[in-house]
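A.B. asks: pasting the sequence and the predicted model now:
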Amino acid sequence: MPQVGASLADIAASVDACGASGLVVIDGRSGAGKTTLARRLAAARPAFRVLSLDQLYPGWDGLRRGADAAISGVLVPLAQGRHGRWQGWDWNADEPAAWHEIAAGTALIVEGSGILTPTAAAVTPVRVWVEADDTVRRERALRRDGETYAPHWERWATQEREHLGLNDPRSLATHVARA
């Protein structure tokens, strides 16, 4: 049962219990506050590095592919004590970008829509679902990304709804935060 109404302090305490090479995932819909929470958690626990799925999603139709790549290429290998590897996405050129490696034993926070699946939950001890009202989420996302995101809002939201229906990420979370 997830801890509902979790604060940064609650989540940080769970991170501390993971040890120096802990893994954390932060999921939620667009504009919910995932990136902000990940940055605050990393600032509170400087040993942790943040990987944003925005760097991996292969375009506006790539929510599932980006999350799957992070799970199979980063989370699972790190949980097994191996190096992780992921390929970036160049949003301007709309094509794959450079490959990146993450050393075994790296303390890592992976944040992004779609990351909390049963496979990720099986290898990640701290799992956070971030919620916010739909109106607030949309205002935040459009303020952050402006006209670049506006024409894609519904397209992305459809993929998020598919993720929610398929994986029920809130039920997999160890913590539920309200932003």
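C.D. replies: Everything's here; your move.
A.B. asks: CA only for contacts and neighbour counts going forward, please
C.D. replies: OK.
A.B. asks: what are the ranges of the strands in the protein?
C.D. replies: Secondary structure of the chain (DSSP state E): strands located at 3-4, 23-28, 49-52, 84-90, 95-102, 108-111, 126-131, 175-178.
A.B. asks: right, and those - which one's nearest residue 153?
C.D. replies: Distance to residue 153, taken as CA to CA, is lowest for strand 23-28 among these, at 14.7 Å.
A.B. asks: what's the angle between that closest one and strand 126-131?
C.D. replies: For strand 23-28 against strand 126-131, the angle by axes from the mean of the first three to the mean of the last three CA atoms, to 10 degrees is 10 degrees.
A.B. asks: counting contacts, what elements does strand 23-28 pack onto?
C.D. replies: Under the contact definition 3 or more CA pairs under 8 Å, 6 or more residues apart in numbering; DSSP states H and E, strand 23-28 sits against helix 34-44, strand 108-111, strand 126-131.
A.B. asks: in addition, the following structure is provided for comparison:
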Amino acid sequence: MPSFADLASRILATEPRLGPVRLVAVDGPSGAGKSWFADRLAKAADAPVVHTDDLLDGWDDQFTFWVRLEQQILAPLRHGRPATYLRYLWHREAFGGPAVTVEPAAAVLLEGVTSARRAIWPELSFSVFVTAPPDLRLRRALARDGRNDVAFRAYLERWRTAEDQHFAAEGTAAHVDLLVDGAAEGPGDRFEALRLPPHWPRSAV
């Protein structure tokens, strides 16, 4: 199994494409294990993580949040400036809480559904797609949110259908640099790769 340390070294050796920043997308369907993967990669690369769920203005903002991401985070980082934003508080259905600041670090991780969309391809230094079986993803999503009522399941099913359509239309999994098996959460310092980037050193597997 490849290590997060090896992956971090590979990413930090790439060319910055978002101004001075190496932007790394960690995409994949809900419940696949994106946050687990991004948090461990961030630790290995000493990189901040922006979670797209924090930028959504509720369930209906699944794809349209990108304007907010561009204005509040990508544009400042592109010009070497710190980015500042407020998280969406799902229990209050509003943005609030303390402001979050993201410095233009050597690498910044963007984690969440559609984070590797076509619009950002030219500015990504590296991209990851995390996948897992649908039934496992559903169990994780229900456990994560602590809800299993009819209204929540309706929102979740609509979300899952829309994300499946998005990934199929964009061919996300085929385009990314690294495909990860999110069902096989290995030791804390390693992950299960379904497809590695070209020329990955055998010593790192």
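C.D. replies: It's in. Predicted, not measured: the structure shown is a model, and the values here were computed from it.
A.B. asks: TM between them?
C.D. replies: Aligned and superposed, the two chains score 0.81 in TM-score terms (TM-score structural alignment, normalised by the length of the first structure); 174 aligned residues with a CA RMSD of 2.7 Å.
A.B. asks: to residue 80 of the first structure, which of the helices and strands packed on strand 23-28 of the first structure lies closest?
C.D. replies: Residue 80 of the first structure lies closest to strand 108-111 among these, at 13.8 Å (CA to CA).
A.B. asks: list the buried residues for the closest one?
C.D. replies: Neighbour counts using 16 or more other CA atoms under 10 Å place 108-111 of strand 108-111 of the first structure among the buried residues.
A.B. asks: returning to what we had before: make CSV out of the strands of the first structure and add distance to residue 71 of the first structure.
C.D. replies: Shown next, in CSV, are the strands of the first structure (distance: least, CA to CA, whole Å):
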stretch, distance to residue 71 of the first structure
strand 3-4, 23
strand 23-28, 10
strand 49-52, 12
strand 84-90, 10
strand 95-102, 13
strand 108-111, 9
strand 126-131, 13
strand 175-178, 19
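A.B. asks: out of the ones you listed, nearest to residue 74 of the first structure?
C.D. replies: Across the strands of the first structure, residue 74 of the first structure has its closest neighbour in strand 84-90 (4.2 Å, CA to CA).
A.B. asks: that closest one vs the second structure, average distance?
C.D. replies: For strand 84-90 of the first structure, the mean deviation from the second structure after alignment is 2.9 Å (mean CA distance after the TM-score superposition for the first structure).
A.B. asks: so residue 6 of the first structure makes contact with residue 176?
C.D. replies: Yes: between residue 6 of the first structure and residue 176 there is a contact at 5.7 Å, judged by CA atoms under 8 Å.
A.B. asks: higher neighbour count, these two?
C.D. replies: Neighbour count, other CA atoms under 10 Å: between residue 6 of the first structure and residue 176, residue 176 has more, with 24 against 17.
A.B. asks: just give me the match in the second structure for that one.
C.D. replies: Under the alignment (TM-score structural alignment), residue 176 of the first structure maps onto residue 179 of the second structure.
A.B. asks: for its match, give me its contacts.
C.D. replies: Residue 179 of the second structure makes contact with 128-131, 173, 193-196, according to CA atoms under 8 Å, 6 or more residues apart in numbering.
A.B. asks: tell me the residue furthest from the middle of the second structure?
C.D. replies: Distance from the C-alpha centroid of the second structure peaks at residue 150, with 27.5 Å (CA atoms, centre = their mean).
A.B. asks: how about the nearest residue to residue 33 of the first structure, chain neighbours excluded?
C.D. replies: The shortest distance from residue 33 of the first structure to any non-neighbouring residue, by CA to CA, 6 or more residues apart in numbering, is to residue 179 (5.9 Å).
A.B. asks: over to residue 102 of the second structure?
C.D. replies: Leaving aside its sequence neighbours, residue 102 of the second structure sits nearest to residue 83 (CA to CA, 6+ apart; 5.0 Å).
A.B. asks: give the contact list for the one you found.
C.D. replies: Residue 83 of the second structure is in contact with 72-74, 76-77, 101-104, counting by CA under 8 Å, 6+ apart.
A.B. asks: again, 10 Å this time
C.D. replies: Each residue near residue 83 of the second structure by CA atoms under 10 Å, 6 or more residues apart in numbering is listed here: 69, 71-77, 100-104.
A.B. asks: ditto for residue 74 of the first structure
C.D. replies: Contacts of residue 74 of the first structure were listed using CA under 10 Å, 6+ apart, and they are 51, 68, 82-86, 101-104, 108, 110.
A.B. asks: residue 100 of the first structure too?
C.D. replies: Contact analysis of residue 100 of the first structure by CA under 10 Å, 6+ apart lists 84-88.
A.B. asks: any idea how far residue 128 of the first structure lies from residue 174 of the first structure?
C.D. replies: Residue 128 of the first structure sits 6 Å away from residue 174 of the first structure, going by CA to CA, to the nearest Å.
A.B. asks: what do you get for residue 6 of the first structure?
C.D. replies: Per CA to CA, residue 6 of the first structure is found 9 Å from residue 174 of the first structure.
A.B. asks: same check on residue 111 of the first structure?
C.D. replies: Distance, residue 111 of the first structure to residue 174 of the first structure, by CA to CA: 15 Å.
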